[in-house]
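A.B. asks: Have a look; sequence and predicted model below, questions after that.
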Amino acid sequence: MFSTSIRFSADCVDDHVWLGDLEAAENTFMLDKLNITHILTILDYKPVYNKDDKRIRLYIEAEDIGSYDLLSSFETCYHFIENAVQNNHNILIHCQAGISRSATIVAMYFMKKYTLTHEEAIEKLSNKRCYHMVCPNNGFQSQLQLYHQMNYAVDKTHELYKDFQSERLRTNYGLEKSDKITKTEKEIIDDTDRFPIKSEEKTLETEEVEYQCKTCQHKLFTRNDLFYHQQGRGKSDWSTKPLELDETICDKQVFTYYTDWMIDVFDSNVGDIHCISCQTKLGEYSLDGKKCECGHWVMPAFHFDQNQIERHNEMNHNHVEKS
């Protein structure tokens, strides 16, 4: 729904930069009157625009929850804002209420432009938007603080960034590196070699097993990191019918738990897993889950291509012929 009201629920907070809410973004009359040509939207859904809309837009998907990764979008947002400002274009930055998500982005812009801490940026923004609340949620404020600690750059190689992503994944999905094999999994392993990499040899049970990149032999994970699941059967549309399970442990595909090195390959909720040594594609991940060939839904899913990894004995590589 677009408005022609002369009331505008946005404030000019810096040269060419406006901060507001969804109502402001839909007020075409005032957008035209103020010559706002660029709009940066931060919402958990993408709005529908008029077909004749000529404004330049950037949409960032984000929920207003503290564990949501808004940090990874900071650089994209900054460059979009800065490009508009440098070309003397007016830009509106908005979310639903103009309080948390969009305020976080404008605070980030202030921090980098004026070399401020996140507290100083939020205070400056609050003074500019005196009739409206400015209150990024606690999680977003922590991300702003991290942005300051990384010297106003999103450095995905920085240890603080890796710690942030690790903690976020653990919080959202309960992902913890498995240091010990559970009793059930130990019984599975002792009973039979279920790991589905085709091999003519069987490693001695008393020796630790590791899995390497087939291209460069870089160590990826050990047997302790394997994610075992019961074989699923039934309707392929898992979302509309409860999954039926049998007692058979699936040996069709290779899934692992989250391991610390994987943080280097994350870019979004879905993507490819590459070897951090040689960059060979090893598989794919989906934090929303992936269906195994057996029909079982694994969530979150860290899936490795059997053709791209090799199994080795970690201690001395002694093998016995498979009977």
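C.D. replies: Ah, there it is.

A.B. asks: from here on, contacts and neighbour counts on C-alpha atoms
C.D. replies: OK.

A.B. asks: which helices and strands does the host helix or strand of Asp11 pack with?
C.D. replies: Asp11 is part of strand 10-14, with elements assigned from DSSP states H and E. Counting contacts by 3 or more CA pairs under 8 Å, 6 or more residues apart in numbering; DSSP states H and E, strand 10-14 is packed against strand 17-20, helix 118-128.

A.B. asks: Need the ones you listed in TSV (columns: distance to Phe8).
C.D. replies: Shown next, in TSV, are the helices and strands packed on strand 10-14 (distance: least, CA to CA, whole Å):
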stretch	distance to Phe8
strand 17-20	9
helix 118-128	15
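
A.B. asks: out of those, deepest packed?
C.D. replies: strand 17-20 (a mean of 23; mean count of other CA atoms under 10 Å).

A.B. asks: So what touches that one?
C.D. replies: Strand 17-20 is contacted from outside by 9-13, 81, 85, 90-95, 97-98, 102-103, 106, using CA atoms under 8 Å, 6 or more residues apart in numbering.

A.B. asks: And the residues you listed, which of them are buried?
C.D. replies: 9-11, 13, 81, 85, 90-95, 97-98, 102-103, 106 (16 or more other CA atoms under 10 Å).

A.B. asks: Mind checking which of those land in strands?
C.D. replies: By the criterion of DSSP state E, membership of these in strands covers Ala10, Asp11, Val13, Asn90, Ile91, Leu92, Ile93, His94.

A.B. asks: Check the spacing between the second one and Tyr114 real quick.
C.D. replies: Spelled out, that is Asp11. Per CA to CA, to the nearest Å, Asp11 is found 19 Å from Tyr114.

A.B. asks: Take this one as well and set it beside the first:
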Amino acid sequence: MITSDLSAVTDSTSSCETVDLTSIPSTSTKARVLSSLSRFRDRLGTEMDEILPNLYLGSLRDAVDAVQLKKNRIQCIVSVHDLTAHHPAHEHLKVLRIQLSDCSSVDISAHFSTTNQFIHNARLKQAAVLVHCLAGVSRSATVVAAYLITVCDLSFSNALKFISKKRPVVNPNFGFRMQLCAFAERFSMIERHRLREHFGRKAFDAQFAEDRAAVFLEVGHSSCAVL
């Protein structure tokens, strides 16, 4: 089983400090988080970035920015963080929530099949998807990398290289990188075949060709393995 095998890759000796958000008023928590992310974004000069057609990567601040959501025609959102509050900006959007911390010991790979299917389902329907965490640097970048590894048949290093060209601030933590390496080397082909069967060979292969062409234009033919 993919998730059980990949869980062995996580570093069980590492720990992650967490905050009990239930003890803090949600409005106060949200205000502090958004203020911090706003300052972070100002320093980096970044908003959500388009990785592939109808696939965007960004921060929590981007995910609640009505102007950006409208401008990029976002219809679906993958939220990958450890906050629980819902936001009014998402009331009319389809949202997949993955609650986890940005910690090396967390088994983010257990969610790859779910996020891959959600993202691909939206893109095949020409619906734009935003994948975000708090800063758009580690957790969301890992989810997008797993998706690219699967649907574009890329190695981990080439997937991260491609994403970094689109969003230079991406930097998955060490544990997530190890899980992505294991996924790319041992399980991505199984996952790709699963998605092809689920969505149909014709639809999957047509999107595969478009996405590979986009990757080729950005990072060159050497980054595209042969399926």
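C.D. replies: Happy to help now that I have it. Note that the structure is a prediction, hence the values are computed from the model and not measured.

A.B. asks: Just give me the longest strand of the first structure.
C.D. replies: If you go by DSSP E, the first structure has its longest strand at strand 36-43.

A.B. asks: Run the angle between that one and strand 90-94 for me.
C.D. replies: If you take axes from the mean of the first three to the mean of the last three CA atoms, to 10 degrees, strand 36-43 of the first structure sits at 20 degrees to strand 90-94.

A.B. asks: Superposed on the second structure, what's the mean shift for the next helix or strand after strand 36-43 of the first structure?
C.D. replies: Note on strand 36-43 of the first structure: by DSSP H and E, the next helix or strand toward the C-terminus is strand 56-61. When the second structure is superposed, strand 56-61 of the first structure averages 0.3 Å from its matched positions, counting by mean CA distance after the TM-score superposition for the first structure.

A.B. asks: against the second structure, where does strand 56-61 of the first structure fall?
C.D. replies: Using TM-score structural alignment, strand 56-61 of the first structure lines up with residues 94-99 of the second structure.

A.B. asks: Give me the residues contacting the matching stretch.
C.D. replies: 75-84, 111, 115, 118.

A.B. asks: Ok, stretch 166-177 of the second structure next?
C.D. replies: For stretch 166-177 of the second structure, using CA under 8 Å, 6+ apart, the contacting residues are 9-11, 44, 49-51, 57, 102-109, 136-139, 141-142, 163-164.

A.B. asks: Next, the distance between the ends of it.
C.D. replies: For stretch 166-177 of the second structure, the end-to-end distance is 18 Å (CA to CA).

A.B. asks: Mind telling me what Asp191 of the first structure corresponds to in the second structure?
C.D. replies: Checking with TM-score structural alignment, Asp191 of the first structure has no match.

A.B. asks: Tell me, how many residues neighbour Asp32 of the first structure?
C.D. replies: By other CA atoms under 10 Å, the residues close to Asp32 of the first structure number 12.

A.B. asks: Aligned to it, what sits in the second structure?
C.D. replies: Match for Asp32 of the first structure (TM-score structural alignment): Lys70.

A.B. asks: I'd like the distance between its match and Lys202 of the second structure.
C.D. replies: For Lys70 of the second structure relative to Lys202 of the second structure (CA to CA), the value is 31 Å.

A.B. asks: cool, and His111 of the second structure?
C.D. replies: On the measure of CA to CA, His111 of the second structure and Lys202 of the second structure end up 26 Å apart.

A.B. asks: Likewise for His132 of the second structure?
C.D. replies: 29 Å.

A.B. asks: Would you enumerate the residues in contact with the equivalent of Tyr147 of the first structure over in the second structure?
C.D. replies: By TM-score structural alignment, Tyr147 of the first structure lines up with Phe183 in the second structure. Applying CA under 8 Å, 6+ apart, one finds that Phe183 of the second structure lies in contact with Leu6, Ser109, Ala146.

A.B. asks: Would you confirm that the last one contacts Phe112?
C.D. replies: Yes. Here Ala146 of the second structure lies in contact with Phe112, judged by CA atoms under 8 Å, at a distance of 6.6 Å.

A.B. asks: Between those two, point out the one with more neighbours.
C.D. replies: Ala146 (29 against 23).

A.B. asks: what does the stretch of helix or strand that one belongs to correspond to over in the first structure?
C.D. replies: Counting by DSSP H and E, the element that carries Ala146 of the second structure is helix 139-151. The alignment of helix 139-151 of the second structure onto the first structure (TM-score structural alignment) covers residues 101-113.

A.B. asks: on average, how far is the matching stretch from the matching bit in the second structure?
C.D. replies: Stretch 101-113 of the first structure: mean distance to aligned residues in the second structure after superposition is 0.5 Å, counting by mean CA distance after the TM-score superposition for the first structure.

A.B. asks: The second structure: which residue goes with Cys12 of the first structure?
C.D. replies: Match for Cys12 of the first structure (TM-score structural alignment): Glu50.

A.B. asks: about what we covered before: out of the contacts of stretch 94-99 of the second structure, which end up buried?
C.D. replies: For the contacts of stretch 94-99 of the second structure, buried by 16+ other CA under 10 Å: Gln75, Cys76, Ile77, Val78, Ser79, Val80, His81, Asp82, Leu83, Thr115, Phe118.

A.B. asks: Can you tell me which of those residues is nearest Lys30 of the second structure?
C.D. replies: Leu83 (8.9 Å; CA to CA).

A.B. asks: so what's the aligned residue in the first structure for the closest one up against?
C.D. replies: Matched by TM-score structural alignment, Leu83 of the second structure corresponds to Tyr45 in the first structure. Residues near Tyr45 of the first structure by CA under 8 Å, 6+ apart: Glu61.

A.B. asks: Verify the stated contact: Val219 of the second structure with Ser164.
C.D. replies: No. In this structure, Val219 of the second structure is not within contact of Ser164 by CA under 8 Å, at 10.6 Å.

A.B. asks: what's stretch 27-41 of the first structure in contact with?
C.D. replies: Counting by CA under 8 Å, 6+ apart, 2-8, 24-25, 54-60, 77, 84, 89-95, 102 sit against stretch 27-41 of the first structure.

A.B. asks: what do you get if the cut-off is 6 Å, keeping everything else the same?
C.D. replies: Under the criterion CA atoms under 6 Å, 6 or more residues apart in numbering, residues 2-4, 55-59, 90-95 lie in contact with stretch 27-41 of the first structure.

A.B. asks: which of the residues in the match of strand 56-61 of the first structure are buried?
C.D. replies: Buried-residue list, stretch 94-99 of the second structure, by 16+ other CA under 10 Å: Val95, Leu96, Arg97, Ile98.
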